[in-house]
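Visitor: okay, sequence plus prediction incoming.
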Amino acid sequence: MFGASTAAHQIEGNNTTSDWWAFEQRTGSFIPEPSGDAADSFHRWPEDMDLLAGLGFNAYRF
């Protein structure tokens, strides 16, 4: 098997419905650099899966 893995926070981008996003934005948060726009995999996941398959990957962990 050969594949890739990721986490929602890394690839969704500007996920304002996430608890982590709310935590980052809170006044006094210890997060020095809050997340911003990312790869928008939330909307582009079919294209992302096609890209992985095109690379010969046969496994993906989200």
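Guide: Perfect, I can see it now.

Visitor: from now on I want contacts and neighbour counts done on CA atoms only, so please keep to that.
Guide: Fine.

Visitor: following whichever helix or strand residue 44 is part of, which helix or strand comes up?
Guide: Take DSSP states H and E as the rule and residue 44 turns out to sit in helix 41-54. Downstream of helix 41-54, the next assigned helix or strand under DSSP H and E is strand 59-61.

Visitor: that next one - contacts with which helices or strands?
Guide: In this structure, strand 59-61 packs against strand 3-5, with contacts taken as 3 or more Cα pairs under 8 Å, 6 or more residues apart in numbering; DSSP states H and E.

Visitor: second structure for comparison follows:
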Amino acid sequence: MTNKQFPKDFIFGTALASYQVEGGIYNNDWTHWENKDSSVCAEPCNEACKHYEYYKEDIELLVELGIKAFRFSIEWSRIEPEEGKYNQKEIDHYVDKANLLLEKNITPIVTFHHFTTPEWLMNDGLWASEKVITAFFLIMLAK
């Protein structure tokens, strides 16, 4: 068998999706889908593994593993729980996470949409609606 090695400058990373790991998110389209009587979802996220609460400890584990890049998503329904009303505390949480990663020499890679959409957009047709496209664009500008 040939011994293969990664290039010396190869960056090992890992990733997660906020809705799947943070816990405590109950105001998006996936929460509604998971909790429908007709849903095939056998394991709703509910409190998940509480990464939102334990992200500092999780980042320490990344350091121990030698991880150099970490992709995480921002839960839109946390930072804009109501149309046009941004929650600065939640924005600060994600900024703090990115800053801690940088402190630990881990490159943060941010995903702005990982399949969940705030419930306030559900009645507008979700991604088939121009309103959703505009709202997503505005969240990118943090307006």
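Guide: Structure's in. What do you need? The model shown is predicted, which means the values in this text are computed figures rather than measured ones.

Visitor: how big is the offset of the helix holding residue 44 of the first structure relative to the second structure?
Guide: Compared with the second structure after fitting, helix 41-54 of the first structure has a mean deviation of 1.0 Å; criterion: mean Cα distance after the TM-score superposition for the first structure.

Visitor: would you mark the buried spots in that helix?
Guide: residue 41 (16 or more other Cα atoms under 10 Å).

Visitor: gap between the residue most central in space within the first structure and residue 60 of the first structure?
Guide: Centre of the first structure computed as the mean C-alpha position; nearest residue by Cα atoms, centre = their mean is residue 11, 1.8 Å away. Applying Cα to Cα, to the nearest Å, the value for residue 11 of the first structure to residue 60 of the first structure is 14 Å.

Visitor: and for residue 33 of the first structure?
Guide: According to Cα to Cα, residue 33 of the first structure and residue 60 of the first structure sit 28 Å apart.

Visitor: higher neighbour count, these two?
Guide: Neighbour count, other Cα atoms under 10 Å: between residue 33 of the first structure and residue 60, residue 60 has more, with 14 against 9.

Visitor: sounds good, over and out.
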